[in-house]
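> How does the following fold in three dimensions:
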Amino acid sequence: MLNQFSRTELLLGHEGMEKLSKARVAVFGIGGVGGYTVEALARSGVGTLDLIDDDKVCLTNINRQIIATRKTVGQYKVDVAEERVHDINPDAVVHTYKMFYTPETASQFDFTQYDYVVDAIDTVTGKIELVEQANRAGTPIISCMGAGNKLNAAAFEVSDIYKTSFCPLARVMRYELRRRGIRKLKVVYSREQAMTPIDDMATSCRQNCICPPGTARKCTQRRQVPGSTAFVPAAAGLIAAGEVVKDLTGVRND
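This is a model prediction of the structure:
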């Protein structure tokens, strides 16, 4: 019988779709990268999704975040994403956490219950903690490196963290993971050299922050607000979702 996933089943087969429907995937960070990851996982038929993000949709998110529209500004990102997932697949189970993932909040998550983890958060401390927790639980994880200040969506690659180059965030992650004895990590990273954002205070979020009321971490608290586009973070998020689907089903054509 035809359903919303029939075209995917033509490539992954019935067994592959069954694996996806029974899978539970956690996506940490529902922004420019993570939002597209959630979208693709939902459209691929993943049965259970855990969405973790404490942020609200801001007007400045509309340029790149699939959950961001004029209608959703001011709403929690995880709530908007949950609604989109259920519009795509009413049978999907969605767990939402309005939480900023840090080493201090890590104990609230049991990584053994996940079949896969996607790291789409920005902070190094949080990313390192995610990798350590996933490794302890024996849960596969893919980590997305920097997507800000870039224009070339075709420059992304999937690689092990220790084979990356160019990306400053990947360099820091390599150093920190090596110190902790973690020998491998699948990542999505870009070989493009980051651009320097135009220094224009008229369009600077640091000087003219318009974050919605109740936003926990405003732009004025950030060291730098990176430039972004509609297509670069989207590409990273879709690539990450593709790796999750291929790994969970065992179907690859690389």
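
> From here on, just use CA atoms for contacts and neighbour counts.
Fine.

> how about the helices of the stretch 1-150 of the chain, start to end?
6-21, 34-43, 77-88, 124-137 (DSSP state H, counting those that start in this stretch).

> what's the most buried one of those?
Ranked by mean neighbour count, the helices of the stretch 1-150 of the chain are led by helix 34-43 with a mean of 25 (mean count of other C-alpha atoms under 10 Å).

> hang on, the earlier thing: out of the helices of the stretch 1-150 of the chain, which is closest to R217?
helix 77-88 (13.7 Å; C-alpha to C-alpha).

> middle-most residue in the protein, spatially?
With distances taken as C-alpha atoms, centre = their mean, the chain has G34 as the residue nearest its mean C-alpha position (2.6 Å).

> JSON lines please, covering the helices of the stretch 1-150 of the chain and showing distance to A154.
What follows is the helices of the stretch 1-150 of the chain, written out as JSON lines (distance: least, C-alpha to C-alpha, whole Å):
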{"stretch": "helix 6-21", "distance to A154": "24"}
{"stretch": "helix 34-43", "distance to A154": "16"}
{"stretch": "helix 77-88", "distance to A154": "26"}
{"stretch": "helix 124-137", "distance to A154": "24"}
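
> Here is a second sequence; please produce its structure as well for comparison:
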Amino acid sequence: MLNQFSRTELLLGHDNMEKLKNARVAVFGIGGVGGFTVEALARSGVGTLDLIDDDRVCLTNINRQIIATRKTIGQYKVDAAKERILDINPDAVVNTYKIFFMPDTADAFDFSVYDYVVDAIDTVTGKIMLVEAAQKAGTPIISSMGAGNKLDPTAFEVADIYKTSVCPLAKVMRRELKKRGIRKLKVVYSKEKALTPIDDTANSCRSHCICPPGSARTCTQRRQIPGSTAFVPSVVGLIIAGEVIKDLTVH
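Have a look, this model is predicted:
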């Protein structure tokens, strides 16, 4: 019987579609990267998605985040993403957590219940904790490296963290993971050197913060506001989704 996933089934087959339907994937960070990952996972038929992010949609998210529209400004990102997922697949199970993943919130999650974990957050402390928790539970994880301040979507590739170069975030992750005895981690990264954002105070969130009321962490708390585009973080998110789907199915 034809359904919304019929064209995918022509490539993956019925058995693999059943695997995706029965899979549970957690996506930490529902922003420019994570939002597109969630979108692709939902459109691929993943049956259960856990969405973790405590942020709200801001006007400045519209340039790159698939969940961000004029209509969703001010909504929690996980709520906006859940609504999209259920419009795509009403049978999906969507669990939302308005939580900023850090040491004091890590105990809220049982990583053994997930078939896959996606790290699309931008704090090193949180990323390392995610990797440690997932690997301790024996759950596959893929991590996004730096996507801000870059313009070339074709430069991104999938690699083990210890085979990366150029990316400053990947360098920090290599050092910290090595200290902790973690020997491997699948990542998506780019060798493109990051650009320096134009220093324009009239167009800076640091000078004119417009974060929605109730936002837990405003732009004024950040050391630097990275520049971004519609076509870089989206590509990273889709590459991640492709890796998750590939790893969850058998070809």
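
> TM value for the aligned chains?
Overall, the chain-to-chain superposition scores 1.00 on the TM-score scale (TM-score structural alignment, normalised by the length of structure 2); 251 aligned residues with a C-alpha RMSD of 0.4 Å.

> follow-up on the earlier one: the residue nearest to the centre of structure 1 contacts I142, doesn't it?
No - here G34 of structure 1 lies out of contact with I142, judged by C-alpha atoms under 8 Å, at a distance of 11.5 Å.

> Find residues that contact each of these two.
Applying C-alpha atoms under 8 Å, 6 or more residues apart in numbering, one finds that G34 of structure 1 and I142 are jointly contacted by 118-119.

> show me where structure 1 has strands.
Using DSSP state E, the strands of structure 1 run over residues 24-28, 48-52, 93-97, 116-119, 141-144, 156-160, 186-190.

> Pipe those strands into CSV and attach distance to F166 of structure 1 per row.
Formatted as CSV, the entries for the strands of structure 1 read as follows, by distance: least, C-alpha to C-alpha, whole Å:
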stretch, distance to F166 of structure 1
strand 24-28, 24
strand 48-52, 28
strand 93-97, 33
strand 116-119, 20
strand 141-144, 14
strand 156-160, 11
strand 186-190, 8
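
> Now tabulate those in JSON lines and tack on distance to P213 of structure 1 and mean neighbour count.
Putting the strands of structure 1 into JSON lines (distance: least, C-alpha to C-alpha, whole Å; neighbours: other C-alpha atoms under 10 Å) gives the following:
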{"stretch": "strand 24-28", "distance to P213 of structure 1": "23", "mean neighbour count": "24"}
{"stretch": "strand 48-52", "distance to P213 of structure 1": "20", "mean neighbour count": "23"}
{"stretch": "strand 93-97", "distance to P213 of structure 1": "19", "mean neighbour count": "16"}
{"stretch": "strand 116-119", "distance to P213 of structure 1": "26", "mean neighbour count": "24"}
{"stretch": "strand 141-144", "distance to P213 of structure 1": "29", "mean neighbour count": "25"}
{"stretch": "strand 156-160", "distance to P213 of structure 1": "35", "mean neighbour count": "17"}
{"stretch": "strand 186-190", "distance to P213 of structure 1": "33", "mean neighbour count": "24"}
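
> Could you check how many residues crowd around the closest residue to E132 of structure 2 other than its chain neighbours?
Excluding its sequence neighbours, the residue lying closest to E132 of structure 2 (C-alpha to C-alpha, 6 or more residues apart in numbering) is I182, at 7.8 Å. Other residues near I182 of structure 2 number 14, with proximity taken as other C-alpha atoms under 10 Å.

> corresponding residue for I182 of structure 2 in structure 1?
In the superposition onto structure 1, I182 of structure 2 corresponds to I182 when matched by TM-score structural alignment.

> Relative to structure 1, what is the average displacement of the longest helix along structure 2?
Using DSSP state H to assign secondary structure, the helix with the most residues in structure 2 is helix 233-248. Comparing helix 233-248 of structure 2 with its match in structure 1 after superposition yields a mean distance of 0.2 Å (mean C-alpha distance after the TM-score superposition for structure 1).

> ok, now stretch 124-134 of structure 2?
Average distance, stretch 124-134 of structure 2 versus aligned residues of structure 1 after superposition (mean C-alpha distance after the TM-score superposition for structure 1): 0.1 Å.

> Now do that stretch: everything it contacts.
Contacts with stretch 124-134 of structure 2, where a contact means C-alpha under 8 Å, 6+ apart, come from 101-103, 106, 111-112, 117, 119, 121, 140-141, 143, 169, 172-173, 176-177, 182, 185.

> Recalculate using a threshold of 6 Å.
Under the criterion C-alpha atoms under 6 Å, 6 or more residues apart in numbering, residues 101-102, 111 lie in contact with stretch 124-134 of structure 2.

> Quick one: those residues as JSON lines, columns for distance to D160 of structure 2 too.
Rendered in JSON lines, the data for those read as follows (distance: C-alpha to C-alpha, whole Å):
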{"residue": "F101", "distance to D160 of structure 2": "23"}
{"residue": "M102", "distance to D160 of structure 2": "24"}
{"residue": "F111", "distance to D160 of structure 2": "21"}
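
> how about those residues in CSV, adding neighbour count and distance to R56 of structure 2?
Conversion of those to CSV gives the following (neighbours: other C-alpha atoms under 10 Å; distance: C-alpha to C-alpha, whole Å):
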residue, neighbour count, distance to R56 of structure 2
F101, 24, 15
M102, 16, 18
F111, 21, 25
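
> From R70 of structure 2, how far out is G227 of structure 2?
Here the distance between G227 of structure 2 and R70 of structure 2 works out to 20 Å (C-alpha to C-alpha, to the nearest Å).

> now C219 of structure 2
For C219 of structure 2, the distance to R70 of structure 2 - C-alpha to C-alpha - is 19 Å.

> now D91 of structure 2
For D91 of structure 2, the distance to R70 of structure 2 equals 27 Å [C-alpha to C-alpha].

> Which one's more surrounded, these two?
More crowded of D91 of structure 2 and R70, by other C-alpha under 10 Å: D91, with 13 against 10.

> wait, what's in contact with the closest residue in space to that one that isn't next to it in sequence?
Distance criterion C-alpha to C-alpha, 6+ apart; nearest residue to D91 of structure 2, sequence neighbours excluded, is G47 at 7.5 Å. If you count contacts by C-alpha under 6 Å, 6+ apart, G47 of structure 2 has them with 21-23, 92.

> Nothing else from me, thank you.
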